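J.: when you get a sec, could you give me coordinates for this:
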Amino acid sequence: MNYIDLFAGAGGLSEGFIKAGFTPVAHVESDKAACYTLKTRLAYHYLCKTRKLKIYNSYLKGDINREQLYSYIPSHLFDAVINTPISADNNKSIFEKIDLLKGDNGIDLIIGGPPCQAYSNIGRAALKHKTSDPRKKLYVEYGKFLTRYKPKVFVFENVPGLKSSDNGMHYKDIKDYFRNVGYIVEDKLLNAFDFGVIQDRKRLIIIGWREDLDFSYPKFKTICNTFRTSDLFIDLPPLKPGESQRTNTYKTNTTPFLSKTKIRCKKDIVLTQHITRPHNDKDLAIYKLAVEQYGKGILIKNNTIPDSLRTQNNTTDFLDRFKVVGDIPHTMIAHIAKDGHHFIYNSENQTRSISVREAARIQSFPDNYYFEGELEYGNRTAAFRQIGNAVPPLMAEKIAKTIKKNLL
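T.: Alright, predicted model coming up:
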């Protein structure tokens, strides 16, 4: 069974479907750095299948560069990554590329969701005078792919704020539109934490299926998740602000949780992207205060920060500008690419924001998942942006497995 991933990002949703046994026909994504990430992940899966992971590990260690890594991969595999914005102007060329890739095969699923910032509560605060933000209409372009390829099922992921954005207008329009193109549509608010992800991350999962199918919204088996942030970070070496080494060494052996979820595999011989941003003295002082207060059960607010330390004069809006990552991390967001204030590492011995690898683990990405930049070896900002926008692969995998079982 195969699928197309629209607005694919770094491939978190796709990774889950691949692990569930689906085959990607195409990933469509506008961000160039994310497309390199998708290609590198395709390289990983190919080298894993052909038992040549030594080549991939050589890349992670920096012994070969990205161009050399890609030279070991059949070039046609990378045709599946289409670096083009989805739009009325571009869809024709995207369709032509997908048609070549799929050949005579049909498309079983379409997955993916348009950028969610325009629907989120934070996004609405920033865009309160932009109710006509064009991103809010991208579902129409999504529907054109449904009309052309008529997949059995589609999975449309977005933020809970979609239901209330502009008084629910877009939520209603989206469901009506998908029904008009021939799909029965239902949705539920699901929390990644209930799927084994160590993160309080609620997402609206809209699932549609063709009217001719005997199908219904899947009953997902959730779990009682007893794991916490300490289970995610226990084997990672300590960092100072601004540490940016290509590779690190694990502090301890793997743990039952990391092995069970395959976040860390036995074949992972090198730790990459355990890097963190530098901070100025004032921010470090605020971080230290935030961690001390958190230890006392107090959440720091911008209006309670001493005047001598406060870096933002606004003490009425965005009071939780500084936030410590607790036992169950709060929702990872793309804003982490701009600063680390909302994701402060919870330790008085490591005053800093979380690293790229820690953010990736919160999202349940495996350690062998490498986040690229437009230039060689990627960069911290691009990696944080891709991670913050992603669907947790562990949640995606369980959704994919249930859908597959129900379709077969």
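
J.: please make it C-alpha for all contacts and neighbour counts, starting now.
T.: OK.

J.: quick one, what contacts Glu243?
T.: Contact partners of Glu243, counting by CA atoms under 8 Å, 6 or more residues apart in numbering, are Ile275, Thr276, Arg277, Pro278.

J.: that one in helix, strand or coil?
T.: coil (DSSP: H, G, I helix; E, B strand; the rest coil).

J.: not counting the longest helix belonging to the chain itself, show me its contacts.
T.: Criterion DSSP state H: the longest helix present in the chain is helix 32-49. Residues outside helix 32-49 that contact it (CA under 8 Å, 6+ apart): 9-11, 27, 29, 53, 55-56, 69-70, 73, 77-78, 81-83, 369-374, 378, 382, 386.

J.: one more pass at 6 Å, please.
T.: Gly9, Ala10, Leu53, Phe371, Glu372, Gly373, Glu374 (CA atoms under 6 Å, 6 or more residues apart in numbering).

J.: going on from it, what's the next piece of helix or strand?
T.: The element immediately downstream of helix 32-49 (helix or strand, assigned by DSSP states H and E) is helix 53-61.

J.: and the helices in the stretch 251-400 of the chain?
T.: 256-260, 281-295, 356-362, 380-389, 393-407 (DSSP state H, counting those that start in this stretch).

J.: swap that for the stretch 51-200 of the chain, sorry
T.: 53-61, 66-71, 91-102, 121-126, 138-149, 169-180.

J.: now render these as TSV, adding distance to Val356 and mean neighbour count.
T.: Putting the helices of the stretch 51-200 of the chain into TSV (distance: least, CA to CA, whole Å; neighbours: other CA atoms under 10 Å) gives the following:
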stretch	distance to Val356	mean neighbour count
helix 53-61	15	19
helix 66-71	19	14
helix 91-102	32	15
helix 121-126	22	14
helix 138-149	29	17
helix 169-180	33	16
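
J.: now the second one, please; I'll put the structures next to each other:
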Amino acid sequence: MKKAFKDKKQQFTAVSLFSGAGGLDIGFENQGFKTVWANDSDKDACATHQKWSDAEVVCGKIEDIDFSTIPNTDAIFGGFPCQGFSLSGPRKIDDSRNTLYKYFVKLVEEKKPYVFIAENVKGILTLGDGAIFEAIIEDFKNKGYKVFPKLLNASDYGVPQDRERVILVGFRDDLNMEEFVFPEPADQKVTLYDALKDIPEPLLEEICDAPYSSRFMSRNRKRDWNNVSYTIPAMAKQVPLHPSSPDMIKLDKDLWKFGEGAITRRFSWREAAIIQTFPQNLEFEGDLVSKYKQIGNAVPVKLAEAVAEKVYIKLKECLEGSNQELIQEVV
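T.: So this is what the prediction gives:
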């Protein structure tokens, strides 16, 4: 199925770090960026990525990669691991996963792409009273980049899901980029009905049927057809309920129960992938838990597309304008 869903000619090359199954990559490829090299430590995610991509996908920890083997490209992008930053679980300033972004910074410093794009969870903004986020921005600035950060909600860009994410776009200083305008929200949101109305009923083996934990029952997990979904998480047993399920009823603070009258079930992994705006014909590798994990860890494709369109226009405008001497050959 490679290239089956891409409709734009690539003009800029890219390296993708912490790429996962490739939600960010697909969105950028659809807007003119060709991923030529990608890396992730999850073997199933790498196998999924290789299904749709022509990139060289290197599976392994970023700290074990020899950077001299990574090609020079026009862009570097990726969603560095966010578990230590997330608002949905315990947050630790000294979480080892919080330092993996430094490899991203190091590669940007060595390869000097025109632009980098980084994505992370909303929780990164408040970790350490904001000091961690400011330090990350400063790290990129010190490597010679003008950095533009923005908190975006994927539901504003054609994704049927509330999913707030921080996007960092950095342009190399010698491009003299003084302003970058992020995409404006769409006039209408895509609802669960819009996204799933033509999707057939899933097979039982496509749905996580693990017991519902006390954590799951601590808040409402269901939204109606005319709304967008709650955030799709990486943990299968925390995936929200399908809108055909009965409403949840609040009993007390942090305590809910299921209503009656219909079958209660989570979204299937295929439905979760559609809510994340992956192509419907993309098959994910691995077992059920792994598929949910890959989908929940991904950047929604439509959110990536919206950002990529603005980055592409600005970069092309810059390179074709007053900075002709900066233009290098691209594929």
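
J.: quick one: TM-score?
T.: After superposition, the two chains reach a TM-score (TM-score structural alignment, normalised by the length of the second structure) of 0.81; 286 aligned residues with a CA RMSD of 1.9 Å.

J.: re earlier: TSV for the helices of the stretch 51-200 of the first structure, including distance to Asp235 of the first structure?
T.: Shown next, in TSV, are the helices of the stretch 51-200 of the first structure (distance: least, CA to CA, whole Å):
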stretch	distance to Asp235 of the first structure
helix 53-61	19
helix 66-71	28
helix 91-102	41
helix 121-126	33
helix 138-149	41
helix 169-180	42
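
J.: among these, which comes closest to Lys282 of the first structure?
T.: Of all these, it is helix 121-126 that lies closest to Lys282 of the first structure, at 25.2 Å by CA to CA.

J.: so how far is the closest one from its chain's centroid?
T.: In terms of CA atoms, centre = their mean, to the nearest Å, the centre of helix 121-126 of the first structure is set 20 Å apart from its chain centre.

J.: just to revisit the earlier point, and Pro114 of the first structure, which of the helices of the stretch 251-400 of the first structure is closest to it?
T.: helix 380-389 (10.5 Å).

J.: in the second structure, what range does that closest one match?
T.: Mapped onto the second structure using TM-score structural alignment, helix 380-389 of the first structure covers residues 288-297.

J.: which one of the helices of the stretch 251-400 of the first structure lies nearest to Ile344 of the first structure?
T.: Nearest of these (CA to CA): helix 281-295, 6.5 Å.

J.: what comes up buried for the closest one?
T.: Asp283, Leu284, Ile286, Tyr287, Lys288, Leu289, Ala290, Val291, Glu292, Tyr294 (16 or more other CA atoms under 10 Å).

J.: hmm, back to that, so the longest helix of the first structure versus helix 380-389, what angle?
T.: Angle, helix 32-49 of the first structure to helix 380-389, by axes from the mean of the first three to the mean of the last three CA atoms, to 10 degrees: 80 degrees.

J.: now do helix 32-49 of the first structure and helix 53-61, the angle between them.
T.: 150 degrees.

J.: how about helix 32-49 of the first structure: buried residues?
T.: 32-47.

J.: how far off centre is that helix?
T.: The answer for helix 32-49 of the first structure is 15 Å, by CA atoms, centre = their mean.

J.: to which residue of the first structure is Arg172 of the second structure aligned?
T.: In the first structure, Arg172 of the second structure lands on Arg210 (TM-score structural alignment).

J.: now its match. Nearest residue, chain neighbours left out?
T.: Distance criterion CA to CA, 6 or more residues apart in numbering; nearest residue to Arg210 of the first structure, sequence neighbours excluded, is Tyr183 at 4.6 Å.

J.: swap in Val121 of the second structure?
T.: That would be Arg165: by CA to CA, 6+ apart, it lies 4.8 Å from Val121 of the second structure.

J.: can you tell me the SS state at that neighbour?
T.: strand.

J.: that one touches Ala118, doesn't it?
T.: No - under the criterion of CA atoms under 6 Å, Arg165 of the second structure makes no contact with Ala118, lying 10.2 Å away.

J.: related to what we said a few turns ago, quick one, which of the contacts of helix 32-49 of the first structure are buried?
T.: In these, the ones that pass as buried (16+ other CA under 10 Å) are Gly9, Ala10, Leu53, Phe371, Glu372, Gly373.

J.: wait, which of those is closest to Gly106 of the first structure?
T.: Distances from Gly106 of the first structure to these, taken by CA to CA, are shortest for Gly9, at 23.5 Å.

J.: residue in the second structure paired with the closest one?
T.: So, by TM-score structural alignment, Gly9 of the first structure is matched to Gly20.

J.: check whether its match sits in a helix, strand or coil.
T.: coil.

J.: do you know how far it is from Leu100 of the second structure?
T.: 15 Å (CA to CA, to the nearest Å).

J.: just Lys92 of the second structure next, same as before
T.: 14 Å.

J.: right, and Asp187 of the first structure touches Ile206 too?
T.: Yes - counting by CA under 6 Å, Asp187 of the first structure does reach Ile206; the two are 4.2 Å apart.
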